[in-house]
Structures are given as C-alpha cells and as structure tokens.
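[1] here's my sequence, what's the structure:
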Amino acid sequence: MEITAGILRGMELKAPAGLDVRPTAVRARQALFDSLGDLSGKIFADLCAGSGAVGLEAASRGASRVIFAECAPPSLAAIRQNCRKAAAAGLTAGLEIVEGALPDSIARLASHAKPDIVFADPPYPVSSDLLAGVTEDDRFARWADSAALIWELPSERRGFRPPGSAWRAVSIRNLGAAEFLFLVRTRG
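    The predicted structure is shown next:
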C-alpha cells in the first residue's frame, strides 16, 4: 500500500497489525482523487481511517489539513506511524487524529475545523447503519455543513439504509472497482 500522487508519491504505508482491514484499493483511491481535482488548501476528513491512506493521499495532493477518525487501537497506531513518516518526508499539512467510534465520537470530531471533503470507508457490515447514524446527527450536519460527503459502498447493499434527510445523494460513481456515494447537505 502506497501513496499514488503528490509530494509523498510512492511512500509505503504501514497497515494496521492484527486486523482484518480492507483498505480502499490503490486503483480506486487513485481514481477517486483524480476525480476530485485540486485539493490545495482544502480540509479533508478521513472517517474510519484504517491506515490513514486516504487522508494521507489527500495531504500528499495538497490538502492543508487532514482529520483522521478511527477507533481501533491497531489502526490508530498505524495512522500515527504513517503520519510521522509523512512528516519526516516533508509533508507540512496539519494532521489531526480523533479517537473513538462513530457516531459516538461526533462531538469530538465536530470540535475540529469544518471540512471541505469528508470521506468514509467503514467496515462493510456496519456501513449502512453508520451512514444513517452519522447523517442523522445534527452535530455532524453542522460540522460538515458545506462539505462533500463521500461514502465507499459495500458491493452487497441489500437492506442498505438511505442517508438521513439532512443529506442528498448526488451520484454513485464506480471508480477503480469500488463504488462511492457522493452526498451534499440539503438546504431549507
């Protein structure tokens, strides 16, 4: 697993030890970021961050700040190690870690700067419930008010719950063998 573009291109990342982690595939991550365009100066949030690969990809491509949210201790250790390695390689973006499971940690998450882009790749078995829980939370809606929310979708979506009414699906994009749901806040 490595960073695909930007100032950290080619940097190998540590995967969390002892967990059955399903990182966003390199091709899918590259296609996603290529579709997002210039991230210069953007604030990017990486929810259910795993190794931190998606957030570090954003930082490598110019995001000025990345907020990682994760609850698993092995993943938190991997994120910290990967962030230290990125800083040693010259990354100057602000890197912040919020510990705790979503949606319980939303209050801590919402104390950080408002993001421009929020990406989430939760474990597939809880993806539907987590999407509903996060998008139904008023604190999350206020924090991510102007952000694009990108949710990596499980391939099996039977019974998948729609997002809360404060959010509207804009598109589902198939990028590099993964599907991503793009959402924005509803107004009014």
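
[2] alpha carbons only for contacts and neighbour counts from here, please
    OK.

[3] what number of residues lie near Leu56?
    A total of 30 residues lie near Leu56 under the criterion other Cα atoms under 10 Å.

[4] now do the strand or helix carrying it: distance to the chain's middle.
    Assigned by DSSP states H and E, Leu56 falls within helix 53-60. Distance of helix 53-60 from the chain centroid (Cα atoms, centre = their mean, to the nearest Å) equals 9 Å.

[5] next one: stretch 120-129
    Its chain's C-alpha centre and that of stretch 120-129 lie 12 Å apart, by Cα atoms, centre = their mean.

[6] which strands or helices does the one helix or strand Glu179 maps to pack on?
    Per DSSP H and E: Glu179 is located in strand 178-185. Judged by 3 or more Cα pairs under 8 Å, 6 or more residues apart in numbering; DSSP states H and E, the packing partners of strand 178-185 are strand 148-153, strand 167-175.

[7] hmm, who's touching that strand?
    24-25, 28, 141, 145-155, 166-174 (Cα atoms under 8 Å, 6 or more residues apart in numbering).

[8] show the buried residues in the residues you listed.
    24, 28, 141, 145, 147-154, 166-168, 173 (16 or more other Cα atoms under 10 Å).

[9] if I look at the residue nearest to the spatial centre of the chain, how far off is Glu156?
    Nearest residue to the geometric centre of the chain (Cα atoms, centre = their mean): Asp46, 2.5 Å. Distance of Asp46 to Glu156, given as Cα to Cα, to the nearest Å: 22 Å.

[10] and this one, please, so the two structures can be compared:
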Amino acid sequence: MRIIAGRLGGLQFKAPRGHRTHPMSDRVRGALFNSLGNIEGLSVLDAFAGTGALSFEAISRGAKKTVSIDIDVKAVKVMQESVIKLRIENQCKVVRANASSWSSNNKNMLFDIVIAAPPYDNLQPFVIAKLTRHVKSDGMFLLDWPASEEPPTLNTMKLIDARKYGNAQIAFYVPV
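    Here you go, the predicted model:
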C-alpha cells in the first residue's frame, strides 16, 4: 500500500497478510481527503484502523496527530512497524483496543475528524454512535459504509453528504 499525497506521498507501507479488513482503495481514500480539503494542524481519530492508511494519509496531508484503533493483533503490529518506518512516531499513536471499550475509557478525548471504517461483515451501529461523541463541536464524522445500504441515522449528528465509490460509500456528518 502507499500514501497518495502530501509530504509522505508515494511512500509505501505494509498491510497485514490474510487480514479480514477491507482496506480503502486509493481512489476512495484520495476522494475522502480531497473532500476534506485543508486538514493542516487537525487531530484525527481512525477507528477500525486496519492498515493505518487513513492515519498515515492524514499525517502526510498535514494533520497534527492521529490515534489509530484496531482490535486485531496482526493489524496493530503491522501499523506500529509502519509508523516507525514512516518516522511519524510523534504524530501517530496506535492502540490495540475494541472501539467501543476505547470510547468508554476515553470519553473526554475529542478530535477534529473522526473516521470509522468498520468491517462490513460486523457493522455495529451502537459502536458507531458511541464514536460520534469524540467529534469536536466544529468537527466532522466520516463513516465508511456499504454502498448498498443507507447510512445510519446518528442522533447527535446530521448527515450532510454521502458519496458512493463502487461497493463503498463515505457518509459525512457534522454535530447538531
């Protein structure tokens, strides 16, 4: 896998072998970050991080810090190796945790951008809803969701856009 744009653009990183994640394609990842525009100095939570691609892309494009959460041991190990290889240890924190538990244990952590890309075979709307509480009042919540389904209604969020890319769609929410 590779970082698409920014100061780390073109650099490669590994994905766990035989991993059950659905890494976001370069096309979708590029479109997502192009939609966000300037993210210089912002903080990003990457829930269900898998390969870490979203965190790495965010840092490359100017994000100040990212937190990457995944429960899978292999995924976390490979992400940690990539963080070292990319020399972004001071900007990217990798955490092995269940997203729901992490959210409960870090209630006061707020981010400018929260991205959730859960495995399509294990979509849990209540976990998605929990993650929205980590969005700053002027922030944004992005959800990678199957294109075949309507994005969920989230009580504390307003859906402002949903863009489909093949089997995937990115839903953009802002706090109400």
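
[11] thinking again about what came up before, would a markdown table of the helices and strands packed on strand 178-185 of structure 1 with distance to Val134 of structure 1 be doable?
    Shown next, in a markdown table, are these (distance: least, Cα to Cα, whole Å):
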| stretch | distance to Val134 of structure 1 |
| --- | --- |
| strand 148-153 | 11 |
| strand 167-175 | 10 |
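
[12] wait, Leu39 of structure 1 sits on Ala63?
    Yes. The criterion here is Cα atoms under 8 Å, and Leu39 of structure 1 meets it with Ala63 at 5.1 Å.

[13] and the helices in structure 2?
    With helices called from DSSP state H, structure 2 shows them at 26-36, 53-60, 73-86, 99-105, 125-131.

[14] can you give me the buried ones in the longest one?
    Applying a neighbour-count criterion of 16+ other Cα under 10 Å, the buried positions in helix 73-86 of structure 2 are Lys74, Ala75, Val76, Val78, Met79, Gln80, Ser82, Val83.

[15] show me what the last one aligns to in structure 1.
    Translated: Val83 of structure 2. For Val83 of structure 2, the aligned residue in structure 1 is Cys83 (criterion: TM-score structural alignment).

[16] which residues touch its match?
    Counting by Cα under 8 Å, 6+ apart, Cys83 of structure 1 has contacts Leu56, Leu95.

[17] cool, and Phe68 of structure 1?
    By Cα under 8 Å, 6+ apart, the residues touching Phe68 of structure 1 are Ala45, Asp46, Leu47, Cys48, Ala49, Gly52, Gly55, Leu95, Glu96, Ile97, Val98.

[18] and the fifth one, how many neighbours?
    To tie it back to what came earlier, the one meant is Ala49 of structure 1. 28.

[19] again with the one 10 residues further on
    Ala59 of structure 1 has 28 neighbouring residues, counting by other Cα under 10 Å.

[20] that one reaches Ala93, doesn't it?
    Yes. At 6.1 Å, Ala59 of structure 1 and Ala93 qualify as touching, with contact defined as Cα under 8 Å.

[21] between the buried residues of helix 73-86 of structure 2, which is nearest Ala99 of structure 2?
    The closest of these to Ala99 of structure 2 turns out to be Val76 (Cα to Cα; 13.2 Å).

[22] still on that earlier bit, who has more neighbours out of Leu39 and Ala63 of structure 1?
    For Leu39 of structure 1 versus Ala63, neighbours defined as other Cα under 10 Å are more numerous around Ala63 (23 against 18).

[23] against Pro74 of structure 1, how distant is that one?
    Going from Ala63 of structure 1 to Pro74 of structure 1 by Cα to Cα gives 25 Å.

[24] what of Val66 of structure 1?
    Taking Cα to Cα, one finds Val66 of structure 1 at 19 Å from Pro74 of structure 1.

[25] and what of Trp151 of structure 1?
    22 Å.

[26] again with Glu12 of structure 1
    Distance, Glu12 of structure 1 to Pro74 of structure 1, using Cα to Cα: 17 Å.
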